[in-house]
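Peer 1: 3D model of this:
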Amino acid sequence: MKIAPTPLNESERIAALLSYDILDSEFERSYDELTELASIMCGTPISLISLIDSERQWFKSKVGLEARETPKELAFCAHAILQDEVFVVENALEDGRFADNPLVTSDPHIRFYAGAPLITSEGHKLGTLCVIDRVPRQFDPHQRKSLSILAKQVMKLIELRQVCQRLQTYGQEMLAANNAKDRFFYIIAHDLRSPFNIMTGYAKMLEDSLNSPELADSKDMAEEISQCCKSTLKLLNNLLEWAMCESGKIKYRPSLIDFEHLADEVKGLVSGMVSKKSITLRMEGIQGLEVFGDRYMLFSVLQNLLHNALKFTLPGGSVVLKVTKTATHAHISVSDTGVGIPEGVLQSFLNLQESISTAGTAGEKGTGLGLLLCKQFVEKNGGRLKIASRVGEGSTFSFDLPLAVQNASSVA
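Peer 2: Predicted structure coming up:
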């Protein structure tokens, strides 16, 4: 038995075959009808649509045969895909390449074989439409041409199947994008309108109060306006980051990061909240730490996690940003002594299809987008955001990042 040589472009051919995502798919009537027609036109009891991967021939459709696949080294079709035209073996017992082939000497006792290659528009031969008989026979020019025409129709059917799959995927992506757009505008309509209305109202009240000899309430109003402006700005930043992330406009740009310096920057941004609520903020294990990742994304993650921890921690409580190292990674956690998250709400925080906004211990407002951004940004850096929480005891959000020493060569 002679095993068919490997095609010169085998890696490209296999890649083309896999791109159609057809291997191990279910039987489909449209393929079965073409296979049956091949048997009728060529007068054979067996006909197959055979696809050749790196180790086997697999049958998308079959007539007169029980097996769904056979080893590649036994496949007549592995020889047929080396040809541009129909490959014919009129009597396998008299052909040195196949006389001792188990498919000839035992079931299904192949004697006659004719296979027309299934050729893609790029010239890759994925397999064959073949007809088989258990007795020797000749194959006339009319049958040869008919089989070749049918093989072209099979290939068109495979390509049409791929187009339909891509359209279905595109449709799902468009639906998701449309849902994201609707959610984006919903947030703009509801979450932005309210704080701006508050700011406008308090501004008018402050203006009126300044004309009065009693100015005792003016400071409180000014502080409320300031806080409202800060929360609105954070909302706008989260909306912008989320929209850019959803549209793919935020690219992953990894580099070596001085984590201690980055953490100090974030600490400065939340210092006002720390002071106002008299919360103790500690940072442990960050001295001299270098990690590998996208600095912009990591900055956003730390800012959102620390802000949330402070938001849900009662005055006098504590928040800890802690880093522990393994041989290859830094384990980063943000823990608080806050109110905790009820079990029923815990998983919803990281559901990409929804966001949950909960007021903080001092009535702080939010959109729920912050944690969605954290999840997406952590995943883009190769990690996974985890949550552990107990109601009344606090919460811990954690993720891993590669250490800089493991990736220095990749950015050198």
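Peer 1: for the rest of this, base every contact and every neighbour count on C-alpha atoms.
Peer 2: Fine.
Peer 1: so what does the helix or strand encompassing Pro117 touch, helix or strand wise?
Peer 2: Pro117 is part of strand 112-119 when elements are defined by DSSP states H and E. For strand 112-119, the elements it packs on are helix 76-80, strand 87-89, strand 125-133, helix 141-187, judged by 3 or more C-alpha pairs under 8 Å, 6 or more residues apart in numbering; DSSP states H and E.
Peer 1: most neighbours per residue, which of the ones you listed?
Peer 2: strand 125-133 (a mean of 27; mean count of other C-alpha atoms under 10 Å).
Peer 1: any idea how far it is from the chain center?
Peer 2: Computed by C-alpha atoms, centre = their mean, to the nearest Å, the separation of strand 125-133 from the middle of its chain amounts to 36 Å.
Peer 1: that strand vs strand 112-119, what angle?
Peer 2: 160 degrees (axes from the mean of the first three to the mean of the last three C-alpha atoms, to 10 degrees).
Peer 1: ok, back up a step: how far off centre is the strand holding Pro117?
Peer 2: A distance of 38 Å separates the centroid of the chain from that of strand 112-119, by C-alpha atoms, centre = their mean.
Peer 1: check stretch 229-240 too.
Peer 2: Distance, centroid of stretch 229-240 to centroid of chain: 28 Å (C-alpha atoms, centre = their mean).
Peer 1: quick one: residues in contact with it.
Peer 2: Stretch 229-240 is touched from outside by 184, 192, 195, 199, 365-367, 369-370, 373, with contacts defined as C-alpha atoms under 8 Å, 6 or more residues apart in numbering.
Peer 1: write the PyMOL selection for whichever of those are buried.
Peer 2: Those of the contacts of stretch 229-240 that count as buried under 16 or more other C-alpha atoms under 10 Å are selected in PyMOL with:
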select buried, resi 192+195+199+365+366+367+369+370+373
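Peer 1: what is the most widely separated pair among the contacts of stretch 229-240?
Peer 2: Spatial extent of these (C-alpha to C-alpha) is set by the pair Met199 and Leu373 at 26.8 Å.
Peer 1: list the contacts for Asn211?
Peer 2: Per C-alpha under 8 Å, 6+ apart, neighbours of Asn211: none.
Peer 1: this one as well, want them side by side:
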Amino acid sequence: MSIEVGSRSETQRLLTLERYSLADGLSGREGTYYEDLDNLVLLAADVCRVPFAVINIITADQQHQIAARGIEASVCSREDSMCAQVFRYGHTVIVEDCLEDPRFRGNPFVTGEIAEVRFYASTPLITAEGDALGTLCVFDDSPGSITPQQSRSLEILAAQIMDILNLQLRTRELSTALQELRRSNELLAEFAGRVSHDLQGPLTSIRGFAEMLEDDAAIPAGSTSRKYLERIGASAGRMTAMIDELLAFARSNGALRVQPVSLASTVRAVQDDLAAAISAAGAHLEVEEFVGQADPTQLHTLLQNLLQNALNYRHPHRSPRVRISACQTAEDRWCLKFEDNGIGIAPEDRQRVLEPLVRLESNAIAGTGLGLATCNRIAQSHGGFLELAETEGGGLTILACFGSGS
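Peer 2: Here you go, the predicted structure:
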């Protein structure tokens, strides 16, 4: 098998090699990835019936052996490396006797200065972009050969080595991305907190002055001026609520402080916060006790958003009824079930409403479109998910699962 590698420059190849972080050589041998590489090197030696096999990574000036069979993995200069002379050919190289090959007969690995290699075979480790990182190499201190089937097996093992190296690369890139995401979320929460603080002051003043003017007897009841004042107060109230929800959304992916949390105690705290709204709606709540692993503040925010939605989107012809329960679904996973008897959400809209700032056109009730999005992010930050379904008899059922991320 031959792969075109000549079109890629050495500079491009070294940049790719840097992404794979393989130039650390022996010092970078950590984790199960290198155990897998050791096993593949062992298999390569057995398949080719030779005592020695190595995985060589070729840097700008060195050869690093990151796995070896029959010898101790080491580092040598690129100038002394046998594989460095042929790894960019793009195909498997087989030399029955290195003393008879002009490319290798003077090499210190052949002459006895470093080793006494006679039989040599290598196949390149090539990325999807066409960059050769190094080789899978087998050799013996006696002349020899391998069959076409053994050569093909060597190429298959080289492809499996690249699969492992690519998996290691993607895992490291994902880890870096997650770290950057966490940092970004922390900065977002910090920014949202500052903005919220800066906006809350003026809004509080606006509402305060509007209420003072509403109490002014000089402004007649039912007058245009009084109506304008009522609109100012209502608008300021809605903006305050939106700022609070934006802040909760920004903080929903922040650092978790996971601990055992009582569901019943959290619901009681939420009831205290929404006591006036619950009383005005004539709502009835039923909760089953359960203790689950979660961040107490975020669980409170999730339940408060769900209960507020149940009150806001209640059915016009029946009093709101809410049932809250939970159960352990696995050793490291538990699910909270929130059932209401409100107007519900159509199946085709249930996934869409989990996105931020999405409000249904058919819904005339005021809202920010952040409540369910915040709940979804809270569940995801705990390694879980949010699902919506229809309550038996009408209404909305929300399943919030908390997973191993807790």
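Peer 1: just give the TM-score of the two.
Peer 2: After superposition, the two chains reach a TM-score (TM-score structural alignment, normalised by the length of the second structure) of 0.53; 298 aligned residues with a C-alpha RMSD of 5.8 Å.
Peer 1: closest to Ala404 of the first structure out of the contacts of stretch 229-240 of the first structure?
Peer 2: Closest approach to Ala404 of the first structure among the contacts of stretch 229-240 of the first structure (C-alpha to C-alpha): Leu373, at 23.4 Å.
Peer 1: count of neighbours near the closest residue to Ile286 of the first structure other than its chain neighbours?
Peer 2: In space, and not counting its chain neighbours, Ile286 of the first structure is closest to Glu260: 5.2 Å by C-alpha to C-alpha, 6 or more residues apart in numbering. By other C-alpha atoms under 10 Å, 17 other residues sit near Glu260 of the first structure.
Peer 1: Serialize the helices and strands packed on strand 112-119 of the first structure to a markdown table and add fields for distance to Lys62 of the first structure.
Peer 2: A markdown table is the format used below for these (distance: least, C-alpha to C-alpha, whole Å):
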| stretch | distance to Lys62 of the first structure |
| --- | --- |
| helix 76-80 | 14 |
| strand 87-89 | 19 |
| strand 125-133 | 10 |
| helix 141-187 | 13 |
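Peer 1: so which of those gets nearest Ser395 of the first structure?
Peer 2: Here helix 141-187 is closest among these (C-alpha to C-alpha), at 26.4 Å.
Peer 1: quick one: the strands in the first structure?
Peer 2: 46-52, 56-63, 69-71, 87-89, 112-119, 125-133, 254-258, 280-284, 290-294, 318-325, 329-336, 386-390, 394-402 (DSSP state E).
Peer 1: can you lay out those strands as CSV showing distance to Ala309 of the first structure?
Peer 2: Formatted as CSV, the strands of the first structure follow (distance: least, C-alpha to C-alpha, whole Å):
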stretch, distance to Ala309 of the first structure
strand 46-52, 56
strand 56-63, 56
strand 69-71, 57
strand 87-89, 71
strand 112-119, 60
strand 125-133, 56
strand 254-258, 23
strand 280-284, 10
strand 290-294, 22
strand 318-325, 7
strand 329-336, 6
strand 386-390, 12
strand 394-402, 8
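Peer 1: the residue of the second structure most remote from its centre and Arg257 of the second structure, how far apart?
Peer 2: Largest separation from the mean C-alpha position in the second structure: Ala218, at 60.5 Å (C-alpha atoms, centre = their mean). As judged by C-alpha to C-alpha, to the nearest Å, Ala218 of the second structure and Arg257 of the second structure stand 53 Å apart.
Peer 1: can you check Thr240 of the second structure too?
Peer 2: For Thr240 of the second structure relative to Arg257 of the second structure (C-alpha to C-alpha), the value is 27 Å.
Peer 1: okay, these two: which has more neighbours?
Peer 2: Higher neighbour count among Thr240 of the second structure and Arg257: Thr240, with 18 against 12, using other C-alpha under 10 Å.
Peer 1: show me what the more buried one lines up with in the first structure.
Peer 2: Residue correspondence to the first structure (TM-score structural alignment): Thr240 of the second structure is matched to Leu233.
Peer 1: and the gap between its match and Asp53 of the first structure?
Peer 2: Distance of Leu233 of the first structure to Asp53 of the first structure, given as C-alpha to C-alpha: 56 Å.
Peer 1: same deal with Asp220 of the first structure?
Peer 2: Using C-alpha to C-alpha, Asp220 of the first structure is found at 74 Å from Asp53 of the first structure.
Peer 1: so between those two, which is more surrounded?
Peer 2: Neighbour tally, Asp220 of the first structure and Asp53, criterion other C-alpha under 10 Å: the higher count belongs to Asp53, 20 against 12.
Peer 1: against Val131 of the first structure, how distant is that one?
Peer 2: From Asp53 of the first structure to Val131 of the first structure the distance is 20 Å (C-alpha to C-alpha).
Peer 1: same check on Gln172 of the first structure?
Peer 2: 39 Å.
Peer 1: then Thr337 of the first structure?
Peer 2: Thr337 of the first structure is 73 Å from Val131 of the first structure, by C-alpha to C-alpha.
Peer 1: do Gly293 of the first structure as well
Peer 2: 56 Å.
Peer 1: residue in the first structure matching Arg105 of the second structure?
Peer 2: So Arg105 of the second structure corresponds to Asp140, using TM-score structural alignment.
Peer 1: Lys207 of the first structure -> the second structure?
Peer 2: Quick fix: residue 207 of the first structure is Glu, not Lys. Glu207 of the first structure maps onto Leu213 in the second structure, by TM-score structural alignment.
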